[in-house]
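Colleague: The amino acid sequence is not available; the structure is as follows:
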């Protein structure tokens, strides 16, 4: 009974399974799917990734995904989900409903012409079929009678199963910025350098710390939300922009003197310094911050983000890859801070 959270090893991406168990049964929420290798990897996909393993476990128990949320279109969030839809016996047969601010939903919302180039296509097993010739994801979702939520936006409060969702991002302005043809790789390298900032000390970082906002429109379109059930409260930020999260939290009445209490927060954009400000941290109260990445892309997490979190209070920072931890601290910082950087070990039980 209760709530459990699995932050899967999704390479440099996000893939999180939240499970609610009660006398009424089990309800599963899947947030993002990591990159394609999170579902399967190796030659011809011969090895199962973390997402496929979890879905296999659910199938063995006779369970399903009651709701899948695709926060935004970056490959490290959508890739694994697409592979799971393309593979017979997985999401096309297991998912009951999905939230995804597709291009079609966005153009409908703004009452403008559809942008067919933004349609998401699935592969099939034929080597003669290109991705663009494959089945459209929207068509597949209709065929399998997967329930859809119209555009998900800030200020909405939605109840699904045992959970209450308070949506913090995106807002209308962020969605409007997607009214154009999307590039094949929407994640700009400018959101974080490929080199790390681990040569800097925590003190040096904080002595000269100026927050700069993430410039990516695609990250800005991330669905981010407060998730509540049974007196527990969690914050899932996808790759959302810090500015809109701060604005949404303040609109809900939270402030430096009326902080939002949380059981944990999944930090935005894999710990990028452009997505977590000291102002945001001053509005929440939690003992656990979660960062999802294997550190393989864009120099993430940034040590500047780690410094801001450590300075904001006494909470621990939890990583789904243990090897991320030791490079983050200099030798003279280890004694003070090493106990606050921890590896996730299995499920988080609330």
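Modeller: All right, it came through fine. Quick caveat, the model's predicted, so the values are computed rather than measured. Numbers count the residues shown, from 1 in each chain.
Colleague: When you work out contacts or count neighbours from here on, use the C-alpha atoms and nothing else.
Modeller: Fine.
Colleague: Secondary structure class of the residue most central in space within the chain, three-state.
Modeller: For the chain, the residue nearest the mean C-alpha position is residue 238 (3.2 Å; CA atoms, centre = their mean). Under DSSP: H, G, I helix; E, B strand; the rest coil, the three-state class of residue 238 is coil.
Colleague: My understanding was that it contacts residue 269; is that so?
Modeller: Yes. With contacts counted by CA atoms under 8 Å, residue 238 reaches residue 269, the gap being 6.3 Å.
Colleague: circling back: who are the contact partners of the spatially closest residue to the residue nearest to the centre of the chain that is not a sequence neighbour?
Modeller: Of all residues not flanking residue 238 in the chain, residue 268 sits nearest, at 5.4 Å (CA to CA, 6 or more residues apart in numbering). Listed by CA atoms under 8 Å, 6 or more residues apart in numbering, the contact set of residue 268 reads 236, 237, 238, 239, 240, 241, 275, 276, 291.
Colleague: Can I get the buried ones among those as something I can paste into PyMOL?
Modeller: Command for PyMOL that selects the buried part of the contacts of residue 268, burial taken from 16 or more other CA atoms under 10 Å:
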select buried, resi 236+237+238+239+240+241+275+276+291
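Colleague: Now the two most distant members of the contacts of residue 268.
Modeller: 241 and 291 (15.6 Å; CA to CA).
Colleague: what's the first-to-last distance across stretch 245-261?
Modeller: 15 Å (CA to CA, to the nearest Å).
Colleague: Around residue 211, how many other residues sit close by?
Modeller: The number of residues packed near residue 211 is 16, by other CA atoms under 10 Å.
Colleague: Quick check, it in contact with residue 279.
Modeller: No. Residue 211 is beyond contact range of residue 279, at 9.4 Å (criterion: CA under 8 Å).
Colleague: another one to put next to it:
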């Protein structure tokens, strides 16, 4: 029995293929950009059981449009999970609301008569006997806020829809100095789109993989607290797909204090424009503050060239610091779990 997680090269976006060969189950988590589908997904597969679209940012959702246009002649699937007013009922005001890309997607799904539904904290997808997904984000509260935020957009009322800034790698600091930096995540009310991201724990036999999409750290830490985890009773994971491409604005010291893991997946080519990721601060905090689950080394898996990321953004810690803190950078877009 083997689970294969493929992280497609989706530039600064997310696109994952998860396959369990024993049961012949496979599904996608996000689809990156349109070229991600054309150059990667389409060349690898032409059928999945389902797709989870974690939220409506372009770097997660745009690749699904050409995929759906290929349905059912060139690409087959059974269902898409996406949160929208049409797919999941949450108390709200003023009727149907949606951001433009999400609304365009729902219209396309309806035109294609492709089944879709929503996901929220507390639900479980049972994909096979040995494979299940426990949904941990968003809560009904975050979904309600997400829908309310875009009421005015649908009504063509001007509104500030500026997205969350991603980390900027700037002044050089030591690992210890980076680790001591205070939390910089925004308020959930200022980060509605990411706070409403679908995040889940992937259970494969006795293994647990945490997929954080672009989720807000307080949503995840609140969930873990409700499950009885704390700094003394930690939640253990075999792998964690870091939120928001390793941005320091998507982690918190409280969350880091409650998890035990030594394998972290980073999906990015380094970012765009002035936004740079992963953040050196994130790597430093993970390397110094997170329990490594009885392992000496900590591993960061990149799906793009590390040298290209560092050429663009500057060093992600020096070789001496990585040796001192036993940090491994690994260029590998396929992870096999037995």
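Modeller: Structure's in. What do you need? In this text, all values refer to a predicted model and were calculated from it rather than measured experimentally.
Colleague: Tell me how they score on TM after superposing.
Modeller: With the length set by TM-score structural alignment, normalised by the length of structure 2, the two chains reach a TM-score of 0.83; 313 aligned residues with a CA RMSD of 2.7 Å.
Colleague: one step back: list just the nearest of the contacts of residue 268 of structure 1 to residue 109 of structure 1.
Modeller: residue 240 (20.4 Å).
Colleague: After alignment, which residue of structure 2 pairs with the closest one?
Modeller: Applying TM-score structural alignment, one finds that residue 240 of structure 1 aligns to residue 215 in structure 2.
Colleague: Would you mind measuring from its match to residue 59 of structure 2?
Modeller: From residue 215 of structure 2 to residue 59 of structure 2 the distance is 14 Å (CA to CA).
Colleague: now do residue 32 of structure 2
Modeller: For residue 32 of structure 2, the distance to residue 59 of structure 2 - CA to CA - is 5 Å.
Colleague: now swap in residue 194 of structure 2 and tell me
Modeller: 13 Å.
Colleague: Looking at those two, which is more packed in?
Modeller: The residue with more neighbours, out of residue 194 of structure 2 and residue 59, is residue 194; 27 against 20, by other CA under 10 Å.
Colleague: what residue of structure 1 takes the place of the more buried one?
Modeller: Aligned partner of residue 194 of structure 2 by TM-score structural alignment: residue 219.
Colleague: Go ahead and confirm that match touches residue 244.
Modeller: No. Counting by CA under 8 Å, residue 244 is not a contact partner of residue 219 of structure 1; they are 11.4 Å apart.
Colleague: ends of stretch 185-194 of structure 2, how far apart?
Modeller: End-to-end distance (CA to CA), stretch 185-194 of structure 2: 11 Å.
Colleague: Now it: buried residues?
Modeller: Quick answer for stretch 185-194 of structure 2 (16+ other CA under 10 Å): 185, 186, 188, 191, 192, 193, 194.
Colleague: quick check, nearest of these to residue 316 of structure 2?
Modeller: Of the buried residues of stretch 185-194 of structure 2, the one sitting nearest to residue 316 of structure 2 (CA to CA) turns out to be residue 185, at 20.4 Å.
Colleague: who are the neighbours in contact with the residue nearest to the centre of structure 1?
Modeller: 14, 71, 72, 222, 223, 224, 266, 267, 268, 269.
Colleague: Which residue is the nearest non-sequential neighbour of the fifth one?
Modeller: By the measure of CA to CA, 6+ apart, the closest residue to residue 223 of structure 1 outside its immediate chain neighbours is residue 71, 4.6 Å from it.
Colleague: Could you count how many residues lie near the counterpart of the one you found in structure 2?
Modeller: Aligned against structure 2 by TM-score structural alignment, residue 71 of structure 1 finds its counterpart in residue 54. Per other CA under 10 Å, the neighbour tally for residue 54 of structure 2 reads 30.
Colleague: ok, back up a step: thought residue 244 was touching the match of residue 240 of structure 1, still the case?
Modeller: Yes. The pair formed by residue 215 of structure 2 and residue 244 meets the contact definition of CA under 8 Å, at 7.3 Å.
Colleague: From what I see, the residue nearest to residue 223 of structure 1 and residue 224 are in contact.
Modeller: Yes. Contact criterion CA under 8 Å: residue 71 of structure 1 and residue 224 qualify, at 7.2 Å.
Colleague: Do a quick rundown of the helices in the stretch 101-250 of structure 2.
Modeller: Under the criterion DSSP state H, counting those that start in this stretch, the stretch 101-250 of structure 2 contains helices at 140-149, 151-154, 175-179, 192-195, 217-226.
Colleague: As a markdown table, those helices with distance to residue 2 of structure 2 would be great.
Modeller: Below are these laid out as a markdown table (distance: least, CA to CA, whole Å):
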| stretch | distance to residue 2 of structure 2 |
| --- | --- |
| helix 140-149 | 34 |
| helix 151-154 | 44 |
| helix 175-179 | 36 |
| helix 192-195 | 31 |
| helix 217-226 | 27 |
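Colleague: Deepest in the core, which of those is it.
Modeller: Most buried of these, by mean neighbour count (mean count of other CA atoms under 10 Å): helix 192-195, with a mean of 27.
Colleague: Now do that one: which elements does it pack against?
Modeller: Judged by 3 or more CA pairs under 8 Å, 6 or more residues apart in numbering; DSSP states H and E, helix 192-195 of structure 2 is in contact with helix 140-149.
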